[in-house]
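Engineer: what follows is a predicted structure for the sequence shown.
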Amino acid sequence: MSSDPTVQPVHPSVVAQVDAADTTLHNPQRAVIALGSNLGNRLETLQGAIDALEDTPGVRVKAISPVYETEPWGVEPGSQANYFNAVVLVKTTLPPSSLLERGQAIEEAFLRVRSERWGPRTIDVDIVAYQGIVSEDPDLTLPHPRAHQRAFVLAPWHDVDPSAELPGHGEVAELLAAVGDAGVQARGDVELRLPE
């Protein structure tokens, strides 16, 4: 599904559930969103999630990282299929809480099941960072509390924004160098496309 314009998102009927927001993108904020999938057609699911983000009033997808294939994190080796991971940079007028609601709605549309911690999933939509905000809100901790430990977030983020910084932790390049990239491999044979 690399560049075939006839391929449609898996769930084109996903409708944005957002708070009242300035959908004209005046004074947009920058957010970093990590995507992951290890069930079903992983590439198609990631593309569908990106398309659904772009279809959200008040959100514009500005850049998409290369796809990485990664070993599952936090579980026994070989107990799950590998993930496809990517990082998406967006500009948005939605507040963090509404962007979170939208991410959860996308997960639900792709039948994400939350039966076990770090369990397999059709799609994971995580807000990694939002305009430099540092917050310990129990509903949405910013930045993502484990992003600095995860090569599958840091490697694609570094690819799409080499000078990025993770608020409270430092430069993404240095964080990636510290954790290493074992178990994380760029997949040059597949790609995600920016929505038109």
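Structural biologist: Yep, that arrived. Residues are numbered from 1 along each chain as shown.
Engineer: make it CA atoms for all contacts and neighbour counts henceforth
Structural biologist: Noted.
Engineer: helix or strand: which one has L46?
Structural biologist: Using DSSP states H and E, the element containing L46 is helix 42-54.
Engineer: sorry, wrong one. I was asking about L89.
Structural biologist: Short version: L89 belongs to strand 83-92, going by DSSP H and E.
Engineer: quick check: E191 is in a helix.
Structural biologist: No. Secondary structure of E191 (DSSP: H, G, I helix; E, B strand; the rest coil): coil, not part of a helix.
Engineer: count the neighbours of it for me.
Structural biologist: 18 (other Cα atoms under 10 Å).
Engineer: and here's the other structure:
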Amino acid sequence: MNDGDMQSAIAAWERAYIGLGSNIGDRERFLTEAVRLLQQHPQIRVTGQSSLYETDPVGYTDQGPFLNMAIEVTTMLSPEQLLEQLMETERELGRVRDIRWGPRTIDLDMLMYGDVRRQQPELTLPHPRMHERAFVLIPLIEVLELHHQPQAEPLRAFLERAEGKEGVTLWKKMQ
């Protein structure tokens, strides 16, 4: 492989951030299984993960608390291909979409994909409501800070203004 090919191969991998949540059954197992399934994909590498946080439900509140976390991945998949893989992982783990913001075994949301900005019916990047949600911002900032990513600092300002911080508690520190 010459230097040009090497640069193309390096540039083909993009960094993305995914929010995960579960509030049915063995919540921790669903989260760890989702991470494992994503890691098994040949074009996805999980390169960082936050701690687990127990959070109060938002939107539809007549349900049990969630466990939430965020992961960093590098991928050769396009944003649309990564979204399809997230949805496939949800299906494998028994996700049923009955009630908007309702109970679920697993929820995988693409929060950011490199510097991509996109607004399409099936995919908006960055995630359109992540700036409003403490249960997304707290683990996302944590995983961004693992590799000293500059996006963490502006997100801290959103976290200061976000409602629901009191409903997010550290549940388990990940290594």
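Structural biologist: That came in fine, so what should we check first? Predicted, not measured: the structure shown is a model, and the values here were computed from it.
Engineer: average gap between the strand holding L89 of the first structure and the second structure?
Structural biologist: Taken over the aligned residues, the distance from strand 83-92 of the first structure to the second structure averages 0.3 Å (mean Cα distance after the TM-score superposition for the first structure).
Engineer: give me the stretch of the second structure that that strand matches.
Structural biologist: Mapped onto the second structure using TM-score structural alignment, strand 83-92 of the first structure covers residues 66-75.
Engineer: tell me where the first structure has strands.
Structural biologist: 29-37, 59-64, 68-70, 83-92, 124-130, 135-137, 140-142, 165-166, 170-171, 184-186 (DSSP state E).
Engineer: packing partners for the fourth one?
Structural biologist: Using 3 or more Cα pairs under 8 Å, 6 or more residues apart in numbering; DSSP states H and E as the contact criterion, the elements in contact with strand 83-92 of the first structure are strand 29-37, helix 42-54, strand 59-64, strand 68-70, helix 151-160.
Engineer: sorry, back to before: pick the most deeply packed of the strands of the first structure.
Structural biologist: Comparing the strands of the first structure by mean neighbour count (mean count of other Cα atoms under 10 Å), strand 83-92 comes out on top with a mean of 25.
Engineer: quick one, what contacts the counterpart of L20 of the second structure in the first structure?
Structural biologist: Here L20 of the second structure is matched to L35 in the first structure, going by TM-score structural alignment. Applying Cα atoms under 8 Å, 6 or more residues apart in numbering, we find L35 of the first structure in contact with 46, 85-88, 123-126.
Engineer: what's the spacing between the closest residue to E145 of the second structure other than its chain neighbours and D26 of the second structure?
Structural biologist: Once flanking residues are discounted, E145 of the second structure sits nearest to A152: 6.4 Å by Cα to Cα, 6 or more residues apart in numbering. Noted for A152 of the second structure: a distance of 30 Å to D26 of the second structure, by Cα to Cα, to the nearest Å.
Engineer: list the helices and strands the helix holding L46 of the first structure packs on?
Structural biologist: strand 29-37, strand 59-64, strand 83-92, helix 96-109.
Engineer: average offset of the last one relative to the second structure?
Structural biologist: Overlaying the second structure shows helix 96-109 of the first structure at a mean distance of 0.4 Å from the equivalent residues (mean Cα distance after the TM-score superposition for the first structure).
Engineer: need the counterpart of I123 of the first structure in the second structure.
Structural biologist: Aligned partner of I123 of the first structure by TM-score structural alignment: I106.
Engineer: which residues touch the closest residue in space to A16 of the second structure that isn't next to it in sequence?
Structural biologist: What sits nearest to A16 of the second structure in space, not counting adjacent residues and going by Cα to Cα, 6+ apart, is Y113, at 4.2 Å. By Cα under 8 Å, 6+ apart, the residues touching Y113 of the second structure are 14-17, 79, 125-126.
Engineer: repeat that for 10 Å
Structural biologist: 14-18, 72-75, 78-79, 82, 125-127 (Cα atoms under 10 Å, 6 or more residues apart in numbering).
Engineer: and V35 of the second structure, what's its match in the first structure?
Structural biologist: Match for V35 of the second structure (TM-score structural alignment): I50.
Engineer: from memory that match sits against R102, does it?
Structural biologist: No. The criterion here is Cα atoms under 10 Å, and I50 of the first structure misses it with R102 at 11.7 Å.
Engineer: higher neighbour count, these two?
Structural biologist: Counted by other Cα under 10 Å, I50 of the first structure and R102 do not tie: I50 has more neighbours, with 25 against 22.
Engineer: the more buried one and G40 of the first structure: what is the separation?
Structural biologist: Counting by Cα to Cα, the gap from I50 of the first structure to G40 of the first structure is 16 Å.
Engineer: fine, thanks again, bye for now.
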